[in-house]
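In: I'll drop the sequence and a predicted model, then ask my questions.
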Amino acid sequence: MAYQLPDDCLNEIFEYLEMDKFTLHSCLLVNRLWCEISVRILWRNILNFKFGKKRSFKIETSILSTLIACLPNESKNILHDNNIFISTPTSKPLLFNYVSFCKSLSIYGFNRIIIGALESRKSLAKHRNSLVANEIIKMFATQISSLKHLTYHRKPFYNLNISFPHFPGARELSELYCDSDLPSDFFYQLSQICHNLQSISIDFCKIITDEIKELISSQNNLKNLILSSSNGNWTDIIPTITNHSNTITKLKLYSNCDSSFSFVSSFSNLQELMISFLIGDLKDLEILQYVNFPKLQILKIPFYNCSKPEYIMNFLENNGKNLKKLYIGECTNKTLNLSISKFCPNLKSLFIMFTNGELDVLKTILISCQYLESIKILCGNYHLSEKEVLETVVKYSPNNFRELKIQHTTNSDAFPNDLESFFISWERRTPKKLLSFMIIDYKEYNYNYGNFCEVLEVIKKYVDLGTIKFMTKSKEKESEEEEEFYIF
């Protein structure tokens, strides 16, 4: 007699498979119990899939047809009355109330699916697409009892006429990603029912309403705040934000216009800080250079202006000891790079720019930062050569080192035999550690000095031997820290 695991055990096992969509899909056909558990997890965030374009379109169309099948008869009649006919997967009653499983909702994501699946390009297309979107969103509002994540962005191409309904299930909302110019009643509704948001991300446009301020003010324990600005700034909302300076531990600021960030100095409990900006006036950075953040572990500053590297150096002198992860992109300054080996001895992950001739700086960092596990290095053109990087990393990297990321700016100078020599030397290291070897923007022309097929053969050989785990990412995915894509 076959033994059936208890339901709670199956649930716990399947939760571990949440990020493995392929395995979860295979569980759908085992039996009804496995199917129900898998479906509940898969529909928790139905837009969280990453496939090729053709595969994604097929999945998006399937999602839309299933949602149409879930619509109440009243909504279906409204669509029919407007000559909108969308096929459903079955004429029979659905096995599950799929919509009720959803915990994450993206208004922009569903707009994209609707427009793409309906392929509407006629003069009335926007009205028809908006009608479908509103009926689906109304269904979500009535069927989802506990919404955790909500994304509501307006994109020019997908800017449909959406009316956000009363959404009782949003009372449990923990993450919100939105634009500042959304209708004020949207922010007012959330401010009345959502008081436990853990994470808020706002893209600031020209409009900042009192309702936005009230929503932020009404939060009890806000921990993660992301502010971005492309055609507006967040100046008017700074007093409201700083009221949460004691609870916020992660702060990310993105701006390509005149948006001050000196207010960061009041956030004494920060564990992670990212500031991405086009520097014109460095007065804000000048203010921050001597501020102490005793709990800061992650610092990311894409530093586009190196005219005052001493500001960053002073900041590292005050805060570098506790840093575990450091990203200083777009700045090539030898003195600044050397200061990292002095002020940041406990780093585990690092990305900085080395110019050609700074191999000694890389060596110094590898020797000084004995806890370093991962490093990302640009190779080619005015940067270090890949061949020299491989030789230096295998010789001087600390015992805990386990991940090397290389991004080519020009063709690689490493031959297949250089890669093989590196892998052999790595295999002989003590203690032995599996190396995650990543090439960013991995393309055939990266290795024009050697036969590309030979490069692949060398890499595959040491993947099969268990010496390395090979990964590749596009430059965009690496910057967004998305999941890896394996060649083999």
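Out: Great, that's in hand. Numbering: from 1, shown residues only.
In: rest of the way, CA atoms for contacts and neighbours
Out: OK.
In: now do the contacts for the closest residue to residue 29 other than its chain neighbours.
Out: Among residues not flanking residue 29 along the chain, residue 35 sits closest, at 6.4 Å (CA to CA, 6 or more residues apart in numbering). Residues near residue 35 by CA atoms under 8 Å, 6 or more residues apart in numbering: 27, 28, 29.
In: off-centre distance for the helix or strand where residue 35 lies?
Out: Assigned by DSSP states H and E, residue 35 belongs to helix 32-42. In terms of CA atoms, centre = their mean, to the nearest Å, the centre of helix 32-42 is set 27 Å apart from its chain centre.
In: just the buried positions in stretch 24-32, please.
Out: Across stretch 24-32, burial judged by 16 or more other CA atoms under 10 Å covers 24, 27, 28.
In: what sits up against that stretch?
Out: 14, 17, 18, 34, 35, 36, 38, 39, 42.
In: adding distance to residue 459, write those residues out as JSON lines.
Out: Shown next, in JSON lines, are the contacts of stretch 24-32 (distance: CA to CA, whole Å):
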{"residue": "14", "distance to residue 459": "33"}
{"residue": "17", "distance to residue 459": "29"}
{"residue": "18", "distance to residue 459": "30"}
{"residue": "34", "distance to residue 459": "38"}
{"residue": "35", "distance to residue 459": "39"}
{"residue": "36", "distance to residue 459": "41"}
{"residue": "38", "distance to residue 459": "36"}
{"residue": "39", "distance to residue 459": "38"}
{"residue": "42", "distance to residue 459": "34"}
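In: for comparison:
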Amino acid sequence: MKLNQDCLTAIFEFCDINSLYSYLLVNRFWCKTAIPILWRDPWIITKTLNSKRAKIFFNTIFQLLPEESSDLLKSQGIDVPQRRKPLFDYIGFCKYLRKLDREVFYEYNDEQVKLLRQEIFKQFISNCSKLVLFDTTDVEHTVLEIPRAVTIFSDLYELHCKSTDNASLFFGLARICKFIEKFYIKHTIPNLGLAELIKNQLKIKYLKIYGSRIDDGEICSAILKHSHTLIVVSIPIEKDLPFLNDLILGLNNIQKLELTHGVYDSEVYKQLTFPSYPNLQVIDLNLSYSVASIAAYSIILKSHNLQIIVLRFNAYNYSENILSAISQCCPKLKCLKFYLDKGYLPIFRKVLINCQLLEGIFIDTNRKYLSQHGIELLKMLTTSAPLGLYKVHIGNFSYFKMECLKTFFENWKGRKPLLLSSLEVEVEDKKSDNIERLDDLINHYKNVGVIKEYGDDAVILNDNFERFY
């Protein structure tokens, strides 16, 4: 049975970029189906460090440039391949316009790179049917003067930018764009144009701010306008207490909240007021441990729909309170990333027993984690964890005896096969023959269906465990 193009497209949407490239060579029908998907966001190949593919990509773009652009580039010493008629309307498929990294054009000087960016962007803006994502890095405001710019930017959905980018460009986009829902901002200095752009949107849902400063009154005011529509927020904690409290109190529909390193001021954390978040499903805290623990405890205690909790700090004496809150208030929890000290194993058992939807645990420990506690932890996973648990990472600062691991795998039989990250064996088991024994052990339990996948440094778990949006 031959699949029609709609079915084949639906299948190809789930394929990785390497597979899609190989499909180009199957037949004309597969090639015709794969090309629009590959060219929807072609810039991704410049991020993969695949220099050969990047060169082919830019050679294709150069061949599509109008004659006047080719002549201009040649006059500035830039080699441009001979123009030819393309097999497809490649640029017409593009929906993403990302920044052109300087490293891609390493053989050219800064002025040549600036000219290349100008002509390439001009070609894309002139020939795209519609843009979904735009990265303003190193883009001049004159791009908005290109014919059709208003048309292709009018339905822009996602913006990546820096507060150091051209303010005139932001003011121009503010007049054109009203429906941007996702903002990814590296903020370091005030920018009135960026504030105006944020303020003019009708409904912002996703906001991620990088950097260490948000002491910008105009930006803060613009963000607060959208607090009730935001569903995903990632923001550095700063000293601007009134803004932070107003934002935190206004996040009525928040589903994912990520708080990151900012200026460490314990008094700020202590004064923050976290309300009940009925729709909150994910928290991700990467902060100073003592004050972040206060925030984590407050949020967990009041949020009963949490599915993913990522705590990137050692809570020390706060672990008991946080784990207790999780065991009592998080019946829907699916994934937990946490720093577990040996003294809190009993309360962790309550988490395993009470959180029956748990699928993944990502535990960090320290080198003081003694053998008997490691045995206790592994035994706890087989006796107390819900049957749906199968993603397991126990930090590489903990050591296990070979016999302890063998017992754990034997006891895991009959449960869902493990996605397991790398394990450390004890010093006396680190001789070469025992390292080989560990590999043999892993392979044996793969063959009998106890382990599905095993990888170093939680490679197996990273995509599955923490991806939410």
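Out: Received, thanks. Because the structure is predicted, anything quoted here is derived from the model rather than measured.
In: related to what we said a few turns ago, which residue in structure 2 aligns with the residue nearest to residue 29 of structure 1?
Out: Using TM-score structural alignment, the partner of residue 35 of structure 1 in structure 2 is residue 31.
In: residue 353 of structure 1 now?
Out: Aligned partner of residue 353 of structure 1 by TM-score structural alignment: residue 339.
In: these two touch, right, its match and residue 312?
Out: Yes. The pair residue 339 of structure 2 / residue 312 is scored as a contact, 7.5 Å apart, by CA atoms under 8 Å.
In: ok, the match of residue 353 of structure 1 - contacts?
Out: 311, 312, 313, 314, 315, 363, 364, 365.
In: ok, and these in structure 1?
Out: Retained contacts for these in structure 1, judged by both residues aligned by TM-score structural alignment, their matches' CA atoms under 8 Å, are 311, 312, 313, 315, 363, 364.
In: quick one: which of the residues you listed has the most company?
Out: The most crowded member of those, judged by other CA atoms under 10 Å, is residue 315 (23 neighbours).
In: could you pull out the strands in the stretch 351-469 of structure 2 for me?
Out: 360-364, 391-394, 418-421, 451-455 (DSSP state E, counting those that start in this stretch).
In: could you dump these to JSON lines with distance to residue 206 of structure 2?
Out: Shown next, in JSON lines, are the strands of the stretch 351-469 of structure 2 (distance: least, CA to CA, whole Å):
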{"stretch": "strand 360-364", "distance to residue 206 of structure 2": "25"}
{"stretch": "strand 391-394", "distance to residue 206 of structure 2": "28"}
{"stretch": "strand 418-421", "distance to residue 206 of structure 2": "30"}
{"stretch": "strand 451-455", "distance to residue 206 of structure 2": "32"}
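In: minimum distance to residue 232 of structure 2: which of the ones you listed has it?
Out: Closest approach to residue 232 of structure 2 among those is made by strand 360-364 (21.8 Å; CA to CA).
In: most widely separated two among the kept ones among the contacts of residue 339 of structure 2?
Out: It's 315 and 363 that sit farthest apart of those, by CA to CA, at 12.6 Å.
In: could you give the residue range in structure 1 aligned to the strand or helix carrying residue 207 of structure 2?
Out: Using DSSP H and E, residue 207 of structure 2 maps to strand 206-210. Counting by TM-score structural alignment, strand 206-210 of structure 2 lines up with residues 224-228 of structure 1.
In: need the contact partners of that stretch.
Out: 198-204, 234, 248-255.
In: among those, which ones are buried?
Out: 198-204, 234, 248-255.
In: noted, bye for now.
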